[in-house]
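Participant: how would this look folded up:
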Amino acid sequence: MTDPTVDRTELTGLLSQQWDAIAALVADLDEERWRTPSPLPGWSLFDVLAHVVGTESWLLGEIPPAHDPIRPKTDVKALPHVRNETGVLNEIWVDRLRPLSGKRLLELYREVTDRRREALASFGDTEWQAETVSPIGKVSYGRFMRVRLFDCWMHELDLADGLGVSVDEGGPRAERAFAELVPSIGRSVAKGAQAPDGSRITFELTGPLTMTLHVAVDGRANIVDVLDAPATVMVGMNSGLFTRLRGGRTTADEHAGEFTISGDTELGNRLVRNLAFTI
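Facilitator: Take a look at the predicted model:
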C-alpha cells in the first residue's frame, strides 16, 4: 500500500541537508575534540558520527570492517547501554571504526553519504514503497527514511550539545524529525507516568518548534486535537528540552526551572520524568 505521508523528493532533500549540517558542525574539529564525550552513554563525538557512518553503510549493503587483532576485542553485548540487537550492530560499527582518526572518519562520512544520495536518487516509487525491516518494524522504505532523518537530526543535536554550541533547531528538517517524537507519547503518559483514567494532559511547547499537544487517558492514552474537559495538568517547556527528554539525552532533574507545571503537580512531575522513549 502506498504511504501518502512520505514524499520521496521532499524527504531525500531533507536527508541530504541533514547530512550536510552534520558535516559542517564537525568540519574543523581537532583529534582531541573528536574524543569529547557526547550526551549518549559510552559514546564520544567521534562515536556518534561513526554510528551514522555505520548505519548509512549498512543501508548500502556493507558490513562492519574486520576487527583489528592488535586491539582488545570488546564484548559489545555486555555494555550497559546496549539493550537489543540493533544496539549490538550499532556498537560493532562504532567499535570497528574507532581506530580511525577524526579526519579520516569525516572523509568516510562524506563518501558514504554521497553514495547514499546517489542510491536514493536512483529510487523510483516501487523501491520507495517496498516493505523493509526498520527499527520500528516492517514499513515502507520511505517511512524508514523518515526514521533516518529523525535519527540523524537527533545526532546533530548530540554533537552540538557535546561541543557546547547552538544549531538551528527549527525549520522543515526539524519539523519532520520532531514528528517522530509525538505519536508514541501516550505510552510515556500511561505506562511511564502512570496517568490515571480520566486524566487530561496538555503539553505547551515554545520555540523553536511551537505547538500544543493534548493527551486524553481513557483506558489508553491518546493524542487528541481538543480536550473534552479541562486539563488535569499542563506542562510547559521549549521544544529543545522536550526533544532531549523524549530522546533520553537528559533528565528533568538536570533542568529544574526550565519547565512549568500547573494543575496536578504530582502527575506533572511524573510526566516530565518519564518522557524518554529512546536513547
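
Participant: C-alpha only now, for contacts and for neighbours.
Facilitator: Noted.

Participant: would you map the helices across this structure?
Facilitator: Remark: helices assigned in the chain by DSSP state H are 8-26, 31-34, 45-59, 85-97, 102-121, 125-129, 141-163, 171-178, 185-187, 239-246, 265-272.

Participant: need the contact list for Pro41.
Facilitator: Neighbouring residues of Pro41 by C-alpha atoms under 8 Å, 6 or more residues apart in numbering: His81.

Participant: quick one on the thing from earlier: switch the helices of the chain over to a markdown table; also include mean neighbour count and distance to Thr278.
Facilitator: Shown next, in a markdown table, are the helices of the chain (neighbours: other C-alpha atoms under 10 Å; distance: least, C-alpha to C-alpha, whole Å):
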| stretch | mean neighbour count | distance to Thr278 |
| --- | --- | --- |
| helix 8-26 | 17 | 20 |
| helix 31-34 | 15 | 24 |
| helix 45-59 | 22 | 15 |
| helix 85-97 | 20 | 11 |
| helix 102-121 | 17 | 24 |
| helix 125-129 | 16 | 26 |
| helix 141-163 | 21 | 10 |
| helix 171-178 | 16 | 13 |
| helix 185-187 | 20 | 11 |
| helix 239-246 | 21 | 7 |
| helix 265-272 | 20 | 15 |
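
Participant: following up with a second sequence; could you model it the same way so I can compare the two?
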Amino acid sequence: MSLHPTLQPYADAWTHSIEAISELVQPLVEAEWNRRTPCPGWSVRDIVSHVIGLDSEMLGDPRPIHTLPRDLFHVTNDHQRYTEMQVDVRRHHTAPEMTSELEYSIIRRNRQLRNESRDPGAKVRGPLGAELTLEESMRTHAFNVWVHEQDLRAALGHPGGLDSPGAHVARDVLLGELPRVVAEDADAPRSSAVVLDVHGPLEFLRTIRVDIQGRGTLETAPALGPAATLALDWETYVRLACGRVTPKAVADRVKTEGDPALTAAILRHFAVTR
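Facilitator: You can find the predicted model right below:
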C-alpha cells in the first residue's frame, strides 16, 4: 500500500516546508533562536517548537504534562492554551536540542507517511479532541507548516517559498474561508459580488458571489460590476489572512475599488487563522 493520491499533495507540501525550516534553523547561533517573528508572542524557537509539536500530534504522541505560566499575554482562549503547551515546554531548550528534536521528528514523520495506507476519509484525532478526516488533518498540517516557514523566513531575512507546494495548499485553504468573510463577517449586500485579484509568485482572480439568501460562494469566473474589488500581492494576502499584519500597516499594498465601507469591512475581517 502507498499514500492515497488525494493525500500526496499535502505530503509533498509538508516535506518541502519542513526541509526548508530545517535548512533555515540548522546554522543559527543561540541568540538567533530568540528573534521575534511575525507570529504574535512567538520567537524563532517558539515557531520551531510549535512545528515539532504539530508533527508529534500527527504521530499520535502523548501531549506534554506541563503547566503554562499565567503571564503569556498572547494566550487568551482554550485553543491557544492547547497550542502553547508544546511551545512553552521547550522555551529553555538549547539550539542543539531544538535541531536534534526537529530532525528526529522529520525522520519519524517521513516513516509514517511512507507507511500511510488509510483512506482520506478515515477519522483521526484533532486539536482539543476534535474528530476530522485524515485529508482535513493533512491539509491543515501542510498549511500550518508552510505559514510558519514564512514566519521564520521573515524573522531571519530569508524570503522564498512563496510559490512552493505549500503555497498552493495555503492558497486553497485561505480562499476556502473567503465566502464566509465576505458574506457573513463583512455582511456584503445580497445578490452582489466581490472580486479578489492577487498577483505575484501566485496569481489568481476569484469572485465571491453572495446570493439572495446571503450565502457566499467562490467562483473563478470574473464578475461584471462587482460591489467591491481588492487587488494585492500574494505575500500581502498571506500576511493579512494569517493575522501577521493589520490592514492599516499594508494599506499602500492593497488597492480597492467600489463600496469603501464594504472593502473596509472585508479587510477588517480578513484574518482567518487563530
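
Participant: mind checking which of the helices of the first structure is nearest His214 of the first structure?
Facilitator: helix 185-187 (9.9 Å; C-alpha to C-alpha).

Participant: so where is that closest one in the second structure?
Facilitator: Mapped onto the second structure using TM-score structural alignment, helix 185-187 of the first structure spans residues 178-180.

Participant: ok, back up a step: let's have the helices of the first structure in a markdown table, adding distance to Leu227 of the first structure.
Facilitator: Listed next are the helices of the first structure as a markdown table, based on distance: least, C-alpha to C-alpha, whole Å:
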| stretch | distance to Leu227 of the first structure |
| --- | --- |
| helix 8-26 | 32 |
| helix 31-34 | 47 |
| helix 45-59 | 39 |
| helix 85-97 | 37 |
| helix 102-121 | 41 |
| helix 125-129 | 35 |
| helix 141-163 | 28 |
| helix 171-178 | 22 |
| helix 185-187 | 14 |
| helix 239-246 | 21 |
| helix 265-272 | 17 |
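
Participant: of these, which is nearest Gly219 of the first structure?
Facilitator: Of all the helices of the first structure, helix 185-187 comes closest under C-alpha to C-alpha, at 11.0 Å.

Participant: mean deviation of that closest one from the second structure?
Facilitator: Comparison of helix 185-187 of the first structure with the second structure after fitting gives an average deviation of 1.4 Å (mean C-alpha distance after the TM-score superposition for the first structure).

Participant: list the helices and strands that helix packs on?
Facilitator: Helix 185-187 of the first structure sits against strand 220-224, with contacts defined as 3 or more C-alpha pairs under 8 Å, 6 or more residues apart in numbering; DSSP states H and E.

Participant: list the buried residues in the strand it packs on.
Facilitator: Residues Arg220, Ala221, Asn222, Ile223 are the ones in strand 220-224 of the first structure that count as buried (16 or more other C-alpha atoms under 10 Å).

Participant: where does stretch 234-248 of the second structure end up in the first structure?
Facilitator: By TM-score structural alignment, stretch 234-248 of the second structure lines up with residues 239-253 in the first structure.

Participant: trace His158 of the second structure over to the first structure, please.
Facilitator: Under the alignment (TM-score structural alignment), His158 of the second structure pairs with Val165 of the first structure.

Participant: burial of its match, as a residue count?
Facilitator: 10 (other C-alpha atoms under 10 Å).

Participant: ok so, going back, what is the end-to-end distance of the match of stretch 234-248 of the second structure?
Facilitator: One end of stretch 239-253 of the first structure sits 17 Å from the other (C-alpha to C-alpha, to the nearest Å).

Participant: next: stretch 62-73 of the first structure.
Facilitator: End residues of stretch 62-73 of the first structure are separated by 21 Å (C-alpha to C-alpha).

Participant: can you give me every residue that contacts Leu196 of the second structure?
Facilitator: Neighbours of Leu196 of the second structure in contact, by C-alpha under 8 Å, 6+ apart: Leu205, Arg206, Thr207, Ile208, Thr229, Leu230, Ala231.

Participant: same thing with Val44 of the second structure?
Facilitator: Glu32, Trp33, Asn34, Arg35, Arg36, Thr37, Leu152, Ala155.

Participant: which residues does the closest residue in space to the last one that isn't next to it in sequence contact?
Facilitator: This points to Ala155 of the second structure. Sequence neighbours aside, Thr37 is the residue nearest to Ala155 of the second structure in space, at 4.9 Å (criterion: C-alpha to C-alpha, 6 or more residues apart in numbering). Thr37 of the second structure sits next to Ser43, Val44, Asp151, Leu152, Ala154, Ala155 when contact means C-alpha under 8 Å, 6+ apart.

Participant: repeat for Met98 of the second structure
Facilitator: Met98 of the second structure sits in contact with Arg45, Val48, Ser49, where contact means C-alpha under 8 Å, 6+ apart.

Participant: mind redoing it with 10 Å?
Facilitator: The neighbours of Met98 of the second structure, taking C-alpha atoms under 10 Å, 6 or more residues apart in numbering as the test, are Val25, Gln26, Trp33, Arg45, Val48, Ser49, Ile52, Arg90, Arg91, His92, Tyr104.

Participant: equivalent analysis for Ile279 of the first structure, please.
Facilitator: Per C-alpha under 10 Å, 6+ apart, neighbours of Ile279 of the first structure: 39-41, 81-83, 87, 154, 244-250.

Participant: before we move on, back to that, which one, of the helices of the first structure, ends up nearest to Ile201 of the first structure?
Facilitator: Using C-alpha to C-alpha, the helices of the first structure put helix 265-272 closest to Ile201 of the first structure, at 8.8 Å.

Participant: so that closest one matches what in the second structure?
Facilitator: Under TM-score structural alignment, the match for helix 265-272 of the first structure is residues 260-267.

Participant: please tell me how far the matching stretch is from the chain's geometric centre.
Facilitator: 23 Å (C-alpha atoms, centre = their mean, to the nearest Å).

Participant: and for stretch 264-274 of the first structure?
Facilitator: In terms of C-alpha atoms, centre = their mean, the centre of stretch 264-274 of the first structure is set 23 Å apart from its chain centre.

Participant: stretch 109-129 of the second structure too?
Facilitator: Computed by C-alpha atoms, centre = their mean, the chain-centroid distance of stretch 109-129 of the second structure equals 19 Å.

Participant: what does that stretch rub up against?
Facilitator: 1-8, 11, 14-15, 54-60, 78-79, 82-83, 103-106, 108, 130-138.
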